[in-house]
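Participant: Quick one: sequence plus predicted model below, questions after.
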Amino acid sequence: MLKKLLLLSVVSFAALTKANAQSVSPDKDDDDDSTTTIAPDTTRKLKELQPIEVRAVRATQDAPFAKTDIKKADIAKQNLGQDLPMLLQFTPSAVTTSDAGAGVGYTGIRIRGTDPTRINVTFNGMPVNDPEEQGTYFVDIPDIASSTSSIQIQRGVGTSTNGAGAFGGTISISNLQQMDTAGIMYSSSFGSFNTFKNTFVAGTGMLKGGFQFDVRLSKISSDGYIQRSASDLKSMQFTAGWTPNAKTSFHFLFMPGTEKTGQAWNGVPQDSLKTNRTYNELGPRSDGSFYNNQTDNYLQNYYQLFADHQFSSSLTAHAGLFLTRGKGYYEEYKAGEYYADYGRPAMLRDTMQTDLIRRLWLDNYYYGGVFSLQYVKNKTQLALGGGWSQFDNLAYGTVIWAANGGFSDNYKWYQTDAQKNDLNIYAKAQHTIGKLTLFGDMQYRNVAYFMNGFRKNPDLRRSVNYDFYNPKAGISYLIKNEYSVRMRAYASGAIGNREPGRSAFEADAQHLPKPERLYDGEAGYEVSGQKYSAAANLYYMNYKDQLILTGQINDVGAYTPTNVAESYRAGIELMAGYDVTNWLRLHGNLTLSRNKISKFTEYVDNYDSTAQSAVQHSNTDIAFSPNVVGAITASFSPIHNNKHNLGIDITGKYVGKQYLDNSSNEYRRIDDYNYFNVLIRYSVKTRFCKEITASLALNNIFGNLYVNNGYTFSYIYGGTSTTQNYYYPQAGFNVLGGLTFKF
């Protein structure tokens, strides 16, 4: 299959860290919905209009929420093939990771310590998160950055949006923008670990009759840093637009993607980090070798259809339909499996066990629609919107080979299905009185979820229905003076609710999980002038019934998340930028925070007993929540004219100590780490080519051997307590270089 493009640019920290706790969105004064840069300097405007399909779900420029806006040029700046989360690694309060260690394949992002299952992701206002576990798997949409014209990251509850997971962070991606004029772009890059990508982009520009077509093709491959973690990713995006008149437009998007990645999910045992930090334990065979097709294989196709109409200068309407089709499996070699675990009689053969190869399948359809009405006049903005979706998922497992036989061809040993319906409607209002802007937002969301069995508990049936009310309100105060200095203060309060993920329901009826609730307070101040920008944002995120892993095995034999009554995140986010000269800019961000659980009970497997051992904890750190996260960049532009441009960015990232679980046990931690990257980018305009750009990314230039993710488990055996930690090491010094031609 064709696949998605690749301009997966690691958003130039030069733009990213300038990111203000607010920046960017529609400008309420001139109704052009243009956006500022992602820095606190909100006087600079993007040339392109913010697409209609994302206006309703994004926060406006003066909305009282913490946000970062990233424009297309910043996304493309470091686009050399890494996945989208890696392009956002220098944004405020963000921590990223890569299973394969090189930024290609399975990657993830946390915002303020919030994990991906609580971060809402949308494409053009359409929901993307997996409805069941609520995470977003960017590996299934390789090179989405090549299709992206802008991104808004909201930290905290943020404004109302579509889909699940808006519980501490949102990422709104717009990838529907088309070329203004006919053109072609070809990009190729190559680097460490045989990382290789090719991208082809072509567009017709506006044709007679108001038609417009764009296509992008890309292929990305990498051996990965970790053993047997290779990735083979393909993607395509086809976009068709029709604008029959100045007030009406239609768009269709088809975006298929396929991925095949070597499994590196288990990480590296702690005792192997010093001796063999690229070790991969997955796929061992009985003869001591490793299975060479221990892989994850998935196809995901996105279909989106949009209609927009402007009824008047003040009133616009937007409607969209979507279908996401997903199907795939992960294949694994399992040694010494019991026939009985696969529904086969133990005496079917002379032995009770066998080596086998199995595939665990997912086969799903996710479809629905969204709408919004937006009214903007004078000092008032109103929006009414919402959406409905249904997710149908079939999960099953097949055995495709067994050393000792006993299975028919593609023997299926389990099959379960699930359906989830999601309905939401919201209303937003923003009104300006003098220098004061008032904001209000109310969302109602209904979730109906039906689960017919789990792999290890196929007879377990669960049916739940939730009604959530998510209010938000805030105020902003704006001052502009005659010296082009812009100052703004704001404060807001918001409530977010979230249903548990699928795994939490693998429990007996008396111990089903409760939904989570988050009370979020934000307050900030920003100031910007012609040569400087600065911002500070205070936040307090108070959780009720947050779900965490405690190690407890429930009555159906599963490890599931457990509600804890009280926990919180509190911190301050600082951002600043300064133009030292016309060729040097310094900018950075720093987050200082406390992330605590009041009390909870940890459960440890005790093989000397019939029951787990319980350990009481109080005032401990929330797992994967460092108290310090910061980044800084020096951006040099020694050559900058109409024909030649040379830019050099030197960027550093620091992440403080964090814990692998919620116990604050010093033995179960990730040490603080830092790394520095250098990006060199030179472009020239020629007669035969609109622009030729050469890029060179020198990543982790000091070769720091750090880890940024992991997990831990403990057990008691023979009277001795043992803790085992697994980590995800990241690559040392590595290089990516590329060429881009625009015609």
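Facilitator: Cool, got the structure. Numbers count the residues shown, from 1 in each chain.
Participant: going forward, measure contacts between C-alpha atoms and count neighbours the same way
Facilitator: Noted.
Participant: quick one, helices of this structure?
Facilitator: Taking DSSP state H as the test, the helices found in the chain are 13-16, 52-55, 72-77, 84-87.
Participant: now these in CSV, with distance to Met575 and mean neighbour count?
Facilitator: Shown next, in CSV, are the helices of the chain (distance: least, CA to CA, whole Å; neighbours: other CA atoms under 10 Å):
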stretch, distance to Met575, mean neighbour count
helix 13-16, 10, 28
helix 52-55, 25, 22
helix 72-77, 17, 22
helix 84-87, 18, 26
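Participant: Put this next to the previous one:
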Amino acid sequence: MKLINKSMLTAIITLSTASIYYAQQTQDTVKTRSKDIEEVILRGVTDIAKDRKTPVAVSTIKAAQILERQGNQELVELLNTTPSVYATKGGGGFGDSQISIRGFESKNIAVMVNGMPVNDMEGGTVYMSNWTGLSDVTSTMQVQRGLGSSKLAIASVGGTLNFLTRSADMKQGGVVRLGIGNNDYLKTSFAYNTGKSQNGWSSSFLLARQAGGTYIENTDYESYTYFFALGYQPSEKHNLQFMITSSPQWHDQRSYAPTIANFIKFNPDHDGTPYRQYNSDFGYRTDENGRRVAIANAMNYYAKPVMMLNWDWTISNKSKLSTVAYMSNGRGGGARNLGAVGGKGMSSFYDNEGHYNYDAIFAANAAVNPTSNIAGNTLVRTSSVNSHNWYGILMNFQHKINDNWNFSVGTDDRYYYGYHYQVLSDLYGAKGYTDAANKNLPTGNILRNVYDYKKLTWNPFGGSNAPMEDRASFSNDGEVLWYSGFGQVEYSNDKLSAFLQGSVSNQGYQRIDDFIKPGSTQQGQTIDRKTGFKNLFGYNIKGGANYNIDDNSNVFANIGYYSKQPLMNAVYPSNQQVVNPNLTNEKIFSAELGYGFKTANFNAKVNLYRTEWKDRFYRRGGIANIDGNGNNGYSEISGITQLHQGVEVEATYVLNKYVEFNGMFSWGDYQYKGNATGANFLDDNTPVAINGNNTSILYLDKVKVGGSSNNSIPQTTASLGTTITPVKDLKVYGTWQYTGKIYSTLNVADFLKPGNTALQLPDFNLFNVGASYKIRLRNQNQYFTIGANVYNLFDTTYIQDGATNIKSTDAPAKLADGSNNTAKKTYEELGYMYKGIADANRVYFGFGRTWSTTLSFNF
């Protein structure tokens, strides 16, 4: 059955182009005045786009919509009703969501909190599990697609996602909330704002706890959130705001995407359908009372407190200086497995339910003598620490020359130190683990100490280091220095607003490897524990203009060029101490054209974009059986060029005070341009030969862009929704979402010959519904709110992400009964298919029907 036909598509486009830019935007008066120039783009150090002023594609979601519709979803999933955004739950663990904008993943999306960049300074990634508390404290969530309006030299290749948190000087009052949902979801929170006193003091705080499990098997979690803000305004010239927030959490995960065949094989109902909850990353052990106890194989734990001090100084009626000093000291990591016992890794111990047989693992480990000095002679669980200390300062000086001209200059400076090493978190019954990775310790170093991943320090000022003799497999640090300056000139009158921005930056990387023995060599070079800093210069320049044709119509355009420094794993590839001899900056050129139409109840925006990204380097880790001998590893690809272009429509129509409609449609064409070079390595950095060589040409020209790590990229999305207010204080909403042209993760080995294509996954439709009702007390400032949401209302079975690229015309090595496929029959010939794709593909199915309900009291 087709999920969307030509008539449906025509209806979507007709409705979208005829109507509406979503009403979450600030309701500006249609006519603008030159005195609004300071609001065009500048607001302290936070760059917030303004409708009919800032020439970028933007969507905004307010706190009310977050509170009404998020429930037990991931926060970024609320953006799935905005064009060119695809947010999924990733592996399905708490906070493991993934997001792409215009086909670019999170490491190439600038994520900011109150204008402060939060992308990891080594790898660019943003782990949303570190920011789960944002849903409680966010007052506005704004996504700017494309290069965006930020003046900073940030990684906004696909877009900018900015979370604006509550401030200390909010109106006096408080709220208590209780939420429950599927799989024992329970959330409680309490928040209070004092309001501003006559002496200029104000404060706000929030405490919250969330716990339970997700739709996936054995994904228990526990998370806390604290937020405190203190404001002081001694005079009209000075305003100071201090904020600290964090969400310490631990959660069990599903980090490995099972095959479709295994989703079906291990369905307890044995009805030939996928068991979407299936998780192969845990198993059972029988305790002393004969009970089966679940043991997780993959989990994550982290606490990332952020402290910010904002100072706004109004120097004169024309000049203002905004300064933010911040620190973020993260503590935590993730747990996985290491080693083998009797030559067998974890995959050799699956039971007939598709889970690990820990009774067999414990028995095998107990029989091993660790003094045999055989490296990795037991099978253990590790805790991979990924902690950091991060300090920064942002300064922005703004000056209004006259009613039309305005300029700003500033600086963005950061220092980052990351700690990366492994310790043991469970011996699985072994007496120890023999490790030979640390060349500074005697060969056959036996590790016996175990660190509980739920009890590692979350103290942001405390140490993050275990003794060197307790570390296994690797121990390396990353040090990053970042200095940048930026400038911007703006012009604005009643009809026209325009800007020109530029920035320069120097990013210095240093790699520190504690396992390096003095006098060691790599790639024929003598190396030290510290590499010394490799400094890389980058810059960007961009400009744009918006013209209000009349009270209803406006057009805008922007253009920009980035020379972006590569990430640390491109500077020191293969996890070695030698600088990449072919190191080069990534080059991004982007252009966009848009049109807006706005009336009192009818808004619409249409925009066209084109982004070309050259000299991209990317590393894909966690690849199982990369050498064909059962060993895991990673791939490194260099010289990639990508071309992303498309059209976006976003619209809303307020029929009357009872009914409102909203919709969006986005069509993209994302493909590789030219070929690239790929290399494979084992996890211990040993090169894996590809066709007899260490590197190989990858024939990627005109191949559709897919994900980079167990995720997918769609190139068509659409949604239609309605909100009905039948009586005062009652809201009922429904949303339809369509996702199509979805391409799976790229695998290096699949493109060693010309003519291969990316794997396209089945399209899907989802429906969500919800309602909320306010019960007001005599005091109008006091009221109860009852809310309920149902996600995936019709319990649709769909694939959200793909990890492999196996075609129906490929031939499996083995048949379903375990025998060799001597006839070389294809998956299609054998009938090993699911909805048009080979069932050997590893995927993540989306959640089935889930629900949540909330009760809150405002006072």
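Facilitator: Sure, I can see it. Every value quoted in this text rests on a predicted model; they were computed, and no experiment measured them.
Participant: for the equivalent of Lys587 of structure 2 over in structure 1, what are its contacts?
Facilitator: Alignment note: Lys587 of structure 2 maps to Arg517 in structure 1; criterion TM-score structural alignment. Listed by CA atoms under 8 Å, 6 or more residues apart in numbering, the contact set of Arg517 of structure 1 reads 495-498, 543-546.
Participant: that older thread, of the helices of structure 1, which approaches Arg155 of structure 1 most closely?
Facilitator: Distances from Arg155 of structure 1 to each of the helices of structure 1 were compared by CA to CA, and the smallest falls on helix 13-16, at 14.3 Å.
Participant: follow-up on the earlier one: not counting its neighbours along the chain, what's nearest the match of Lys587 of structure 2?
Facilitator: Taking CA to CA, 6 or more residues apart in numbering as the measure, Arg517 of structure 1 lies nearest to Asn497, with 4.5 Å between them; neighbours along the chain are not counted.
Participant: What is the neighbour count of that neighbour?
Facilitator: Neighbours of Asn497 of structure 1 under the rule other CA atoms under 10 Å: 23.
Participant: now the one 3 residues further on
Facilitator: Residue crowding around Pro500 of structure 1 was assessed by other CA under 10 Å; the count is 23.
Participant: got it, and Gly81 of structure 1?
Facilitator: Other residues near Gly81 of structure 1 number 37, with proximity taken as other CA under 10 Å.
Participant: How about Ile475 of structure 1?
Facilitator: 22.
Participant: cool, and the one 3 residues further on?
Facilitator: Around Leu478 of structure 1 there are 17 other residues, counting by other CA under 10 Å.
Participant: So what does it match up with in structure 2?
Facilitator: Using TM-score structural alignment to pair residues, one finds that Leu478 of structure 1 aligns to Asn548 in structure 2.
Participant: Would you check how far apart that match and Lys495 of structure 2 are?
Facilitator: Applying CA to CA, to the nearest Å, the value for Asn548 of structure 2 to Lys495 of structure 2 is 5 Å.
Participant: which residue lines up with Leu660 of structure 1 in structure 2?
Facilitator: Taking TM-score structural alignment as the criterion, the aligned counterpart of Leu660 of structure 1 in structure 2 is Ser744.
Participant: For that match, which residues are in contact?
Facilitator: Ser744 of structure 2 touches 706-707, 710-713, 758-761, 801-805, counting by CA under 8 Å, 6+ apart.
Participant: distance of it from Thr188 of structure 2?
Facilitator: Using CA to CA, which is the criterion applied here, Ser744 of structure 2 is 38 Å from Thr188 of structure 2.
Participant: what does Tyr415 of structure 2 give?
Facilitator: Relative to Thr188 of structure 2, Tyr415 of structure 2 is positioned 36 Å away (CA to CA).
Participant: what do you get for Ser19 of structure 2?
Facilitator: Where Thr188 of structure 2 is concerned, Ser19 of structure 2 sits at a distance of 39 Å (CA to CA).
Participant: What residue in structure 2 is paired with the residue nearest to Arg517 of structure 1?
Facilitator: In structure 2, the residue paired with Asn497 of structure 1 is Ser563, using TM-score structural alignment.
Participant: Now that that match has come up, it's in contact with Glu586, right?
Facilitator: Yes - at 5.8 Å, Ser563 of structure 2 and Glu586 qualify as touching, with contact defined as CA atoms under 8 Å.
Participant: thinking again about what came up before, would you convert the helices of structure 1 into TSV that also reports distance to Val268 of structure 1?
Facilitator: Supplementary listing: the helices of structure 1 in TSV, determined by distance: least, CA to CA, whole Å:
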stretch	distance to Val268 of structure 1
helix 13-16	30
helix 52-55	40
helix 72-77	32
helix 84-87	21
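Participant: So for Thr380 of structure 1, which of those helices sits nearest?
Facilitator: Judged by CA to CA, the one of those that comes nearest to Thr380 of structure 1 is helix 52-55, at 14.9 Å.
Participant: what's the mean gap between that closest one and the aligned bit of structure 2?
Facilitator: Following superposition, helix 52-55 of structure 1 is found to deviate from structure 2 by 4.0 Å on average (mean CA distance after the TM-score superposition for structure 1).
Participant: Show residues contacting that helix.
Facilitator: Residues external to helix 52-55 of structure 1 that are found in contact with it (CA under 8 Å, 6+ apart): 26, 124-125, 172, 174, 306, 308, 318.
Participant: now those residues in JSON lines, with neighbour count and distance to Thr723 of structure 1?
Facilitator: What follows is the contacts of helix 52-55 of structure 1, written out as JSON lines (neighbours: other CA atoms under 10 Å; distance: CA to CA, whole Å):
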{"residue": "Pro26", "neighbour count": "21", "distance to Thr723 of structure 1": "52"}
{"residue": "Asn124", "neighbour count": "23", "distance to Thr723 of structure 1": "45"}
{"residue": "Gly125", "neighbour count": "24", "distance to Thr723 of structure 1": "44"}
{"residue": "Ser172", "neighbour count": "24", "distance to Thr723 of structure 1": "39"}
{"residue": "Ser174", "neighbour count": "25", "distance to Thr723 of structure 1": "44"}
{"residue": "Phe306", "neighbour count": "22", "distance to Thr723 of structure 1": "52"}
{"residue": "Asp308", "neighbour count": "21", "distance to Thr723 of structure 1": "57"}
{"residue": "His318", "neighbour count": "22", "distance to Thr723 of structure 1": "54"}
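Participant: Among those residues, give me the pair with the biggest separation.
Facilitator: Pro26 and Phe306 (20.2 Å).
Participant: if we can go back for a sec, would you enumerate the residues in contact with the match of Asn497 of structure 1?
Facilitator: Under the criterion of CA under 8 Å, 6+ apart, the contact partners of Ser563 of structure 2 comprise 538-540, 585-588.
Participant: Just these: which are in strands?
Facilitator: When DSSP state E is applied, those are split such that 538-540, 586-588 fall in strands.
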